[in-house]
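Peer 1: here are the coordinates; sequence isn't available:
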C-alpha cells in the first residue's frame, strides 16, 4: 500500500515558509483552523500575505466554493484599504477532479476587490504538479517555485509538525547579531599601538634631526627592493606605520568603527587572525602590482579593508542578520573608499583591494560559527589561505618588474 506524502509535504512547506520566507503562524483564526489547515502570514513591501495550507481531499466541490467565497469576504472585512493577498494552497494526493476545479473557479470569481486579492494553488502529489487556479496577475511571493521545490525536499517520515516555538526561536536566531565578546579590547590595543608607534618614531626622528617621512623606510615601511633583499618582515611592520598625523587619525577612526563590530562578531582570536592576514594580503598585493615600486608604503588601511571583507563574509554565513544590521552600508563604505582611492593620488589602492580579499578569505577559513565545521576542515582552509599568500609573494619575488632599486 502506497504511503501518502501529503502530511509530510504540508509540514515541509509550512516549516520552510517560516524558516526561509519569513512567514509567521497566525495566532488567532476562525474555527476552520484544524489539523487540515495551516495558516501563516507575512508583511512584505506594504502587502500582507496570508497563506493557508489545506488538505484538498477533505473538501467536496460545494464546500470548496463556499470556503473560498467566505475567506475572501473575511479578507475584505478586515481592512479593504490595506493591500492584502490571501493564497490558499490545496494539496491533493492525485489530480483534482474537473468538478473541484470548476468549484475553485466559481469561488475565485470576482476575488479582486479594491486592494484585496485571493489566489489558489493546487498541488498534485502523484504527478508532482503545481497549478495556479486564479487568473489575477498579482504577486504570489514566489510560492509556485517554492511549492515545486519541496517535492525534492519532503521527508516521508516527516509526519509530525515541528514544535512551532522551536521554529520561531530558530528564525529569531537568524536575525540575531550573535556577539562573541562584549568589549573590543584588541581593537583598542591596536589603536593604542598605532598611536604609540607614530609618537615614538616622530620623537626619534626629531632627535635625529631628520624629517619623519624621510625615515619611514628605516622604521619598517614596505619597500620592494629591501623586501626582495630578504627583509620580509616589512610586510607586517608597515601595517603599524603611518605617513602623517592625518593618515594616523583616519585609520584609527576607521579601525575603531569597523573593528568594534568585527571583533565583537568574531571574537578576539579570530579577529586578530583576520586583521593580520588582511594586512599581509594588502602589502603583498601592493608589493606585486604597485605602479611605483620605488615608493615605499605604510598604513593599516589594508588590514582595515580586510575587516570590511570579513563583514562581507558574515553576510554569506548569516545573510538575514547582515541585512538587518548592516544592509548596504558595508557596500556603500567600500564604494566610497574606491572613489576616494581613484580620486586622490598617492593612496595605495592595491593594498586596500588585497586587504579586502584577504579579510574575506580569512573569515571564510575560520568561520563566524565554526562549531558546524570540523577542525580539520577549518585548518585545511586556513592553510590554503596562507598558501595563496605565499604563492602570490613568491610570484612577486620572481617578477623583475617588482624590484625597487632602493637607495
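Peer 2: Looks like it arrived, so ask away. The structure presented is a predicted model; accordingly, all values stated were derived computationally and were not measured.
Peer 1: only C-alpha atoms for contact and neighbour calcs from this point on.
Peer 2: Fine.
Peer 1: Spatially central residue in this structure, please.
Peer 2: The geometric centre of the chain, computed from its C-alpha atoms, lies nearest to residue 315 (CA atoms, centre = their mean), at 2.0 Å.
Peer 1: doesn't it fall inside a helix?
Peer 2: Yes: checked against DSSP: H, G, I helix; E, B strand; the rest coil, residue 315 lies within a helix.
Peer 1: Enumerate every residue touching it.
Peer 2: Taking CA atoms under 8 Å, 6 or more residues apart in numbering as the criterion, residue 315 is in contact with 321, 322, 323.
Peer 1: So residue 223 is in contact with residue 296, correct?
Peer 2: Yes: the pair formed by residue 223 and residue 296 meets the contact definition of CA atoms under 8 Å, at 4.8 Å.
Peer 1: shared neighbours of the two, anything?
Peer 2: Counting by CA under 8 Å, 6+ apart, the residues touching both residue 223 and residue 296 are residue 217.
Peer 1: Check it against this one:
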C-alpha cells in the first residue's frame, strides 16, 4: 500500500503541479521505494519535496537527515527562495521519538529559505503538518487528502512514471523557451491619447467659458456633470459617468492626465484598445457608485478610472504571475497602497471613488481578459456575475441608505424654508434629525433651520433648547443664535453672555456690538 501511495503521489505532483523527479547519479530518473526527491521552480524560487519511508528510519536517522538539509541551507544561504518540504510516510502512527525528531528538526532562514515537515499515516488516512508558519504548504496536504479520498487505487508502473516525468520535462522546457515579454495587443495606445485629449479639451473649454461668462468654474462643474448625490437621487443618472472627464482645477487635470499616460499606455498595449476603454469607463462608473454610497461630497476626476487600470494590472498578475513579477515586482501594489494611504489622510480626496474604481477595474478585467489556464478564478462569467451583482447591490443601497435619504430631505427642507411655511419647515427638520445625520455640517444646518422656524413661529423655548444643541456642534452660530433668542425674549443678562461668547468666536463684531449697546441703553 505504501509503495502505491508514493507512486500515486509522485504522479499527481508531476502531472498537476509541474514537479520533476530528481535524476540520480546516472542521469536517469528511477523511482525508489524509500526515498524520492521532486523539484520545481516557482516564481523564481526552488521548491524541493522529499518523499521518505519513515518506517525505514530511526529517530536518530531522521534527525541526521534533517540536520544535513539544515546545514545545506545555512551554508549556501540562497539569494532566492529555497524551500524544502520533507514528507515522512508511515504505515501507521509514528513512534513518539520519531515525531519529536520531526518536530525539532525543522528550520527557517528569514524570508529566504526553510525546511518544513509533514507526516502521513496510511492506516488512518491522515496527513499532519508539523509547522504553523508559513501558512501555505503549496497544497501538499490538500493533494494527499485528495488521494486518500480517491483511494489511490490507480496502479502506477515505473515505466509510466518515467514516461510522465519525461513528458512533463519536455513540456516545461517548451514553456521556458517562450519569450518572457509582455503580450502586447495594441502597438499605439490610441484610446489613452484620445482620453487625455478629451480631458484637456473639456478643462480648457470650461475654464474659457468661465472667464468669458463670469460664471464660476466650480458652478460649471456642477452644471456639466459633477457627481452630486442630490441630483443623482433626482434622476440625473448620467452623473455616474460624466465626472470621469471633469477636473477641479489645472493641477488636478495635470496630475490625472500624467497618471493616465504613465499607466494607460501600458495597460492599453496589454489589453488592446477596446478592452482598455471598456475597463476604463466601467471602473470610473463603479468608482462614482461607491462614492455615491459613502460620500455626500461632490466629486470630479478621472482618478477612479486610473485606479481601475491598476486593478486591471492586478488581475493580469493573477493569470500571469511570473510575467507580472518579472516586469512589475511589487511596484503596482506599492503604488496602490501609497495612494490609498495618502487619500485617507487628505479629506479633499475621494478615496471611495479610488477604491470603487480599483474593484471595478479588477472585476471588469476578469470579464475581458482571457487566460489559457482553466481555473475557477479565470472564469469570465464569474467576474461578469460579480460585476453585475455588486453594481446592482451598490445602486440599491445607495438610493436607499440613510445618508442619501437625508440629502433628499435637506433639499425639501430648503424649499420649505423659502416658502416661509414655518410649521412644515419645523416638521421636516425634526424628521431629518430623527434620522440622526452622521455628518456634522448637515446636522448643524438642520438645527439652524429648525431654530429659525421655531423662533419665527413664536416657539422660543424650543428654539432655545435646540440652539443649545447647535452650540455643541457649531459654537460660533450656536452662541450667536442663543444671544438673539435671549435678546428677543427679554433675557438680557443671558443675551449679553452668549453674544460675548459669539464675539470671541469671530462672528460679525459690528452686529454684536450694536446689540450689546442696545442692551446697555436699556439699562440692563
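Peer 2: Arrived safely, thanks for sending. What you are looking at is a predicted structure, and each value in this text was computed from that prediction instead of being measured.
Peer 1: of residue 223 and residue 296 of structure 1, who's got more company?
Peer 2: Counted by other CA atoms under 10 Å, residue 223 of structure 1 and residue 296 do not tie: residue 223 has more neighbours, with 30 against 20.
Peer 1: What's the match for the more buried one in structure 2?
Peer 2: In structure 2, residue 223 of structure 1 lines up with residue 228, judged by TM-score structural alignment.
Peer 1: I figured its match was touching residue 297, is that so?
Peer 2: Yes: here residue 228 of structure 2 lies in contact with residue 297, judged by CA under 8 Å, at a distance of 7.2 Å.
Peer 1: how about residue 203 of structure 2, what's its match in structure 1?
Peer 2: Applying TM-score structural alignment, one finds that residue 203 of structure 2 aligns to residue 198 in structure 1.
Peer 1: Tell me how far the helix or strand that contains its match lies from the chain's centre.
Peer 2: With the criterion set as DSSP states H and E, the secondary-structure element containing residue 198 of structure 1 is helix 185-207. The offset between the C-alpha centroid of helix 185-207 of structure 1 and the centroid of the whole chain comes to 35 Å, using CA atoms, centre = their mean, to the nearest Å.
Peer 1: mean deviation of the next helix or strand after it from structure 2?
Peer 2: Going down the chain from helix 185-207 of structure 1, the next helix or strand is helix 216-219, by DSSP H and E. When structure 2 is overlaid, helix 216-219 of structure 1 sits 2.4 Å from its aligned residues on average, using mean CA distance after the TM-score superposition for structure 1.
Peer 1: what's the following helix or strand past helix 216-219 of structure 1 packed up against?
Peer 2: Helices and strands here follow DSSP H and E; after helix 216-219 of structure 1, the next one along the chain is helix 224-228. For helix 224-228 of structure 1, not one helix or strand is in contact under the criterion 3 or more CA pairs under 8 Å, 6 or more residues apart in numbering; DSSP states H and E.
Peer 1: What helices and strands are in contact with the helix or strand that helix 224-228 of structure 1 is followed by?
Peer 2: The first helix or strand that comes after helix 224-228 of structure 1 along the chain, using DSSP H and E, is helix 234-237. Here helix 234-237 of structure 1 touches helix 268-289, going by 3+ CA pairs under 8 Å, 6+ apart.
Peer 1: after superposition, how close is the helix it packs on to structure 2?
Peer 2: When structure 2 is overlaid, helix 268-289 of structure 1 sits 2.4 Å from its aligned residues on average, using mean CA distance after the TM-score superposition for structure 1.
Peer 1: buried residues in that helix?
Peer 2: Using 16 or more other CA atoms under 10 Å as the burial criterion, the residues of helix 268-289 of structure 1 that qualify are 268, 270-288.
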